[in-house]
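# Okay, predicted coordinates and the sequence, questions at the end:
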Amino acid sequence: MEDNAMTGTVRGRTMVEGNGITRNIHNFKFLCGLVLWHDILFAINVVSKRLQGVDLDISGAMEQLDKAKSYLQSYRSEEGFQNVLKNEYKWAEELHTEAIFPPIQEYKSHRRSHFDYEAWDNPIKDPKQQFKVELFNQVLDCAIQSVE
């Protein structure tokens, strides 16, 4: 983005892409996702190293998998979510990023109800709750299922 050797449309396109990437990286939601993935992958890496070892012990590997699963299940709690946010507030401060979730853009969709008993889903209005439901819980559910 700061390369002065580029000129013309290539420089303009590169600057636009660079600014977009920078803006997305400094997004609080993106940084929370990084903290979440770091914690998950750290737990999985321990099991992976054990499974790749030359002196593989199946019972020890199974025990390690159970520990990883237990860790992920306990992480998928309100306390785990608050820990992610707490760590993220520290990162946001270091990166001089505003520690708020971006507001939710509301889209109105008109869906026809085919049956009388169908109820409308209530959309999530809180951006923090939306992150928890749509990313935090889903990523952890997928990780837990993969370990199982």
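Perfect, I can see it now.
# going forward, measure contacts and count neighbours with C-alpha atoms only.
Will do.
# center of this structure, which residue is that?
Note on the chain: the residue nearest the mean C-alpha position is Gly33, at 2.8 Å, using Cα atoms, centre = their mean.
# which SSE is that one in?
For Gly33, the element it lies in under DSSP states H and E is helix 28-52.
# got a list of what the residue nearest to the centre of the chain touches?
By Cα atoms under 8 Å, 6 or more residues apart in numbering, the residues touching Gly33 are Leu135, Phe136.
# From Asn27, how far off is it?
Using Cα to Cα, to the nearest Å, Gly33 is found at 10 Å from Asn27.
# again with Leu85
Leu85 sits 13 Å away from Asn27, going by Cα to Cα.
# okay, those two: which has more neighbours?
Between Leu85 and Asn27, counted using other Cα atoms under 10 Å, Leu85 has the larger neighbour count: 21 against 18.
# pretty sure the more buried one contacts Cys32?
Yes - in this structure Leu85 lies within contact range of Cys32 using Cα atoms under 8 Å: 6.8 Å.
# residue contacts, the closest residue to Leu56 other than its chain neighbours?
With sequence-adjacent residues excluded and distances taken as Cα to Cα, 6 or more residues apart in numbering, Leu56 is closest to Arg50, at 6.9 Å. Residues counted as contacts of Arg50 (Cα under 8 Å, 6+ apart) are Leu56, Ala61, Gln64.
# okay, now the one to match up with it:
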Amino acid sequence: MDFNASSSFENENEGVSIAEHFLDFLDVKSTTGKNQTDVLLQELDELGLQIKDCRGQGYDNGSNMKVELVEVTEDPKANNEAQSVKNEISSYEFLLALCIWYDVLFAVNSVSKNLQAQKMHLGVASQLLQGLVQFFQKFKDEGFVAATLTARELGETLGVEPKFKEARQRKKRRMFEYEGEDEPMQESAEQTFKVEYFYVIADTAAQSLKRRFEQIASYDTMFGFLYHVKELKEIKEDKLFQKCTDLESFLSFEEEKDVCGRELFSELKVLREILPAEVVTAAGILRFMNRI
């Protein structure tokens, strides 16, 4: 498990800088969440860092999922399974699925790269995620047709016939005694794939991103006035005071708090009056404060 930390520091030539630093590789005997937590807390204690003073996030990356590898020998059963896999990945459904996932991952990756930009802040991050949510809402309506066209073009190149497997047969339920015998009802194979595969992907992605957007939006609501210099300069004093006290409550736990809302309000009232016009970013505010 690698261990990174972000911090702000002062440099006589460059002023205030915020950077991430690699600290160490931590040896873990077990990849369970509890064991990783215990190892991390022990390392923080050895470094003299208090967990209550740390702010950040961690990624499991699915390391708790263990896979047992089994050696496959040459036998008829293995050959049949290999042939089945070959047939599956040579099918039109598989090709269409690849096209769908390409569109999904391309959109997510584009936004993800922007979110990692050095000058990214909460307001822009919130807008990017909101745009991605809207993309998937539109993608559900139009993405299937676009992916189908792409899959057919690829199919012509690869020699894959644009044909779905035979659709399942469903029987129409009898509602009354006088109705005739149940008749099989043909369901379009393409429609089945669209409903049971494409819609599931689009809805799952949209819901997941919606939760992330709502989380980032809530952070922007709480911290945004510190990032948006123009808003900080123009906001009325009563609203500024309310935001400062709200931030105090948000960053409090039991009897401890990270900031005093009233003191922050007093400092920001003075700061916004003395900020030079050319200071338009949060990083610019830090550099300006470092000089005074």
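That came through fine. None of these values were measured; they are calculated from a predicted model.
# can I get the contacts of Arg50 of structure 1 in TSV with secondary structure?
TSV is the format used below for these (DSSP: H, G, I helix; E, B strand; the rest coil):
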residue	secondary structure
Leu56	coil
Ala61	helix
Gln64	helix
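# which one of those residues is nearest Glu17 of structure 1?
Ranked by distance to Glu17 of structure 1 (Cα to Cα), the contacts of Arg50 of structure 1 are led by Gln64 at 42.5 Å.
# which one in structure 2 is aligned with the closest one?
When structure 2 is aligned by TM-score structural alignment, Gln64 of structure 1 is paired with Leu128.
# Spell out, range by range, the helices that occur in structure 1.
For structure 1, the helices defined by DSSP state H cover 8-25, 28-52, 58-75, 78-94, 127-131, 137-147.
# Looking at these, spot the one closest to Pro103 of structure 1.
Pro103 of structure 1 sits nearest to helix 127-131 of all the helices of structure 1, at 5.9 Å, using Cα to Cα.
# Find me the equivalent region of that closest one in structure 2.
Alignment of helix 127-131 of structure 1 against structure 2: residues 189-193, by TM-score structural alignment.
# and the matching stretch, which residues are buried?
Buried residues in stretch 189-193 of structure 2, defined by neighbour count with 16 or more other Cα atoms under 10 Å: Phe193.
# same check, this time on stretch 184-203 of structure 2
For stretch 184-203 of structure 2, the neighbour count (16+ other Cα under 10 Å) marks Phe193, Lys194, Phe198, Tyr199, Ile201, Ala202 as buried.
# which residues does the fourth one contact?
Going back to what we said before, that points to Tyr199 of structure 2. Applying Cα under 8 Å, 6+ apart, we find Tyr199 of structure 2 in contact with Lys140.
# and if we set it to 6 Å?
If a contact means Cα atoms under 6 Å, 6 or more residues apart in numbering, then Tyr199 of structure 2 has no contacts.
# and Gln73 of structure 1, how many neighbours?
Residues near Gln73 of structure 1, counting by other Cα under 10 Å, number 15.
# try Phe225 of structure 2
If you count neighbours by other Cα under 10 Å, Phe225 of structure 2 ends up with 19.
# what's the mean distance for the match of helix 127-131 of structure 1 versus structure 1?
Stretch 189-193 of structure 2 differs from its equivalent in structure 1 by a mean of 0.6 Å after superposition (mean Cα distance after the TM-score superposition for structure 1).
# Work out the gap between that stretch and the centre of the chain.
Its chain's C-alpha centre and that of stretch 189-193 of structure 2 lie 29 Å apart, by Cα atoms, centre = their mean, to the nearest Å.
# Just the residues contacting it, thanks.
Stretch 189-193 of structure 2 has contacts (Cα under 6 Å, 6+ apart) with Ala167.
# switch to 7 Å and redo it
Phe164, Lys165, Glu166, Ala167 (Cα atoms under 7 Å, 6 or more residues apart in numbering).
# Cys32 of structure 1 against Tyr89, yeah?
No - contact criterion Cα atoms under 7 Å: Cys32 of structure 1 and Tyr89 do not qualify, at 8.9 Å.
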